[in-house]
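Peer 1: Below: sequence and its predicted model.
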Amino acid sequence: MLPCLNEADALPWVLARVPAGWRALVVDNGSTDGSADIARALGATVVHEPRRGFGAACHAGLTAATADVVCFCDCDASLDPAQLVPFVNEVRAGGADLVLGRRRPQRRGTWPAHARAGNLALTRILRRRTGLRLHDLGPLRAARREALLALGLTDRRSGYPLQMVVRAADAGWRIAEHDVSYLPRTGASKVTGTWRGTWQAVRDMSRVLAEAPVAEGTPR
């Protein structure tokens, strides 16, 4: 699943790196730059989600997907979808129920200081809340589709990735984290590219961390 909002310049690079035999599902979240047409022309399946929000786009993709194991990846060329191959293998082999990518910047300035600080604060709170010793809440991840749907994720904004991890932890999932290369994104960030965007994301995620534990969604 590739949530997309005005990523016309990045799409060719991203879709060219989707592993052979995988289905690229681009969820257009109201783009005005022709992203949907470009994605379709490059062979991707396009899902339209008019309700704005990162979580809304991700969940629309999850609902539309049909594969047993599904993956999430940003559509801004900051992450290479090919890095998901070992994630999928680990889930299929039963080594983990949810595999996350720990972003490792490849160039100076790739990860703005305010975004990095917000991520660090949230992972520390997450550790206190769940006991998970994660270092990142990045978007590159893989899990089984039916199990994800069973988590009953409700956040449709920036808190969606964190809610997934929190509810998975509450349900006793085995969660793994592996390093992935993090590149300078193409175009301007819609979430963490500014202090305002980062603050909104932290607010959304803090709201998720305040939720009471939910004991559901145990993988089958």
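Peer 2: It's in.
Peer 1: When you work out contacts or count neighbours from here on, use the C-alpha atoms and nothing else.
Peer 2: Will do.
Peer 1: got a list of what the most centrally placed residue in the chain touches?
Peer 2: For the chain, the residue nearest the mean C-alpha position is residue 139 (2.7 Å; CA atoms, centre = their mean). Counting by CA atoms under 8 Å, 6 or more residues apart in numbering, residue 139 touches 72-74, 100-101, 161.
Peer 1: Next: residue 91.
Peer 2: With contact taken as CA under 8 Å, 6+ apart, residue 91 is in contact with 69, 97-99, 142-144.
Peer 1: Pasting the second one now:
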Amino acid sequence: MHMSTAVDLSNVHDVTPADRRPLALPAIELSIVMPCLNEAETLAVCIRKAQRFIQDSGISGEVVIADNGSTDGSRQIANALGARIVAVEARGYGAALIGGIAAARGTYVIMGDADDSYDFLSLQPFVDALRAGGELVMGDRFLGGIASGAMPPLHRYLGNPVLSFLGRLLFDNKISDFHCGLRGFRRDAILDLGLRSTGMEFASEMVVKAVMHRLDVRQVATTLSPDGRSRAPHLRTWRDGWRHLRFLLTYAPRFLFVYPGMACAAIGTIGVATLASGSVTLGRVELSITTMLFAAMLLLLGCQLVSFGIVARLYGVASKLWPTSRRVELFRARFSVERGAIAGGLLSLLGVVGIVLLVGGWATTGFGAMDGIALMRLAIPAMVATLLGLQAVFTSFLIGLVDTRTG
């Protein structure tokens, strides 16, 4: 299982000058949080737009700049414009946002990049959806409009659609734009999720965990414009795309392990059972003992994958990576290390009996030559039963180690 390093919030601190901090903090409804790493070219226009939205909408709000170690004067720009500056020492997009969200004072938070690609003047749909009960409000750039040159064709027509499709498939939701960087949420609801990804996959983690914890997730149309920076963006297409994909698969053990494992085990079982009694001819192709051997391999692989899926699911619940479920609790109620070990031991014993019969048959020939194909038709099932039984025994102990609530 991939584990993301948690951000040390003790290294997150407000560096707003003391003479600008109010003695009594008024109630703040909205915090607009921008992660920042050397964004001097575009930071000022983003802050001004956010401040103008707060003023024009009449909402009680603040602009928070989560600075990730800028050296180009970004902090000075934010300070001159009256934004709150929160220094986040842990590096990474996710780390900056975790620190900024933790330091925000608003009931609601809207996060967005400081590269002038998102329109901070048009945040009212997010605020309205949050006030109406939404706990996570996602922007949908494909619905609102993507300006020419705002998104590379590879991202627009392949990366985002594919990753968003996988996100909907793996986690049963209807979010159209999984990776939109402009989104709003109830601060307390998102803090309760315990987000920990420090890189770009933070965007996926927020959506996945919100769906898993059954938060009220909504979507509103938003636009995307070309960013105003002269340098290359921090996003790296293949590296960050892989990190998003890896995160999605890691948090979906059913699709990564269980379903492929069940398919492999079913095909392997059919193959071994069919060929144990003799060869099968399909047209001009004869399936015999070699096919049976590969079917046994597929059966063993499938059962191993299913066991990986079970352990991964229990590990995720035990380490609070995701919430429990009815299936998990039913498994916990019925499973114990002893039951698993006994079942595995009996299966191994059955395999050993087969091995003894093989040796006995060999002894009747005076330990001489035997029919190799006939021998393998019994040897392969005996081997499979022995290995599966041992696997069940050791997996049961591993489950007992991972899931301390079990038996």
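Peer 2: All right, it came through fine. Values in this document were obtained by computation on a predicted structure and should not be read as measured data.
Peer 1: The contacts of residue 91 of the first structure into CSV, with extra columns for distance to residue 44 of the first structure, neighbour count and secondary structure?
Peer 2: Shown next, in CSV, are these (distance: CA to CA, whole Å; neighbours: other CA atoms under 10 Å; DSSP: H, G, I helix; E, B strand; the rest coil):
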residue, distance to residue 44 of the first structure, neighbour count, secondary structure
69, 18, 18, strand
97, 26, 25, coil
98, 24, 26, strand
99, 24, 24, strand
142, 19, 26, strand
143, 21, 24, strand
144, 21, 19, strand
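Peer 1: list the ones among these that the second structure also has?
Peer 2: Checked against the second structure using both residues aligned by TM-score structural alignment, their matches' CA atoms under 8 Å, the contacts of residue 91 of the first structure keep these contacts: 69, 97-99, 142-144.
Peer 1: For these, which two are the farthest from each other?
Peer 2: Farthest-apart pair in those is 69 and 99; separation 11.2 Å (CA to CA).
Peer 1: okay, and the common contacts of these two?
Peer 2: 91, 142-143.
Peer 1: neighbouring contacts of the longest helix belonging to the first structure?
Peer 2: As assigned by DSSP state H, the longest helix anywhere in the first structure is helix 113-130. With contacts defined as CA under 8 Å, 6+ apart, helix 113-130 of the first structure is touched by 132-137, 166, 169-170, 192-193, 195, 198-199, 202, 205-206, 209.
Peer 1: Please report how far the residue lying farthest from the centre of the first structure lies from residue 65 of the first structure.
Peer 2: Farthest-out residue of the first structure from its mean C-alpha position, per CA atoms, centre = their mean: residue 41, at 23.8 Å. Counting by CA to CA, to the nearest Å, the separation of residue 41 of the first structure from residue 65 of the first structure is 19 Å.
Peer 1: Please compute how far the longest helix of the first structure lies from its chain's middle.
Peer 2: In terms of CA atoms, centre = their mean, to the nearest Å, the centre of helix 113-130 of the first structure is found 16 Å from the chain centre.
Peer 1: Counting neighbours, which bits of it end up buried?
Peer 2: Neighbour-count burial for helix 113-130 of the first structure flags 114-115, 118-120, 122-124, 126, 130 (criterion: 16 or more other CA atoms under 10 Å).
Peer 1: Could you do stretch 64-78 of the first structure as well?
Peer 2: For stretch 64-78 of the first structure, by 16+ other CA under 10 Å, it's 65, 69-78.
Peer 1: From the chain's centroid, how far away is it?
Peer 2: On CA atoms, centre = their mean, the centre of stretch 64-78 of the first structure falls 8 Å from that of its chain.
Peer 1: Provide the aligned range in the second structure for it.
Peer 2: Counting by TM-score structural alignment, stretch 64-78 of the first structure falls onto residues 103-117 of the second structure.
Peer 1: Check stretch 24-40 of the first structure too.
Peer 2: Alignment of stretch 24-40 of the first structure against the second structure: residues 63-79, by TM-score structural alignment.
Peer 1: related to what we said a few turns ago, ends of the match of stretch 64-78 of the first structure, what's the gap?
Peer 2: End-to-end distance (CA to CA), stretch 103-117 of the second structure: 24 Å.
Peer 1: again with stretch 9-25 of the first structure
Peer 2: The straight-line separation of the ends of stretch 9-25 of the first structure (CA to CA) is 17 Å.
Peer 1: Identify the residue of the first structure aligned to residue 374 of the second structure.
Peer 2: Taking TM-score structural alignment as the criterion, residue 374 of the second structure has no aligned counterpart in the first structure.
Peer 1: List the residues that contact residue 374 of the second structure.
Peer 2: Going by CA under 8 Å, 6+ apart, the list of residues near residue 374 of the second structure is empty.
Peer 1: which SSE is it in?
Peer 2: Assessed by DSSP states H and E, residue 374 of the second structure sits inside helix 372-402.
Peer 1: Next: residue 181 of the first structure.
Peer 2: Going by DSSP H and E, residue 181 of the first structure is in strand 175-182.
Peer 1: Going by contacts, tell me the helices and strands next to that strand.
Peer 2: The contact analysis (3 or more CA pairs under 8 Å, 6 or more residues apart in numbering; DSSP states H and E) places strand 175-182 of the first structure against strand 98-105.
Peer 1: ranges for the helices of the first structure?
Peer 2: Counting by DSSP H, the helices of the first structure are 11-16, 35-41, 54-64, 85-93, 113-130, 145-150, 160-170, 195-209.
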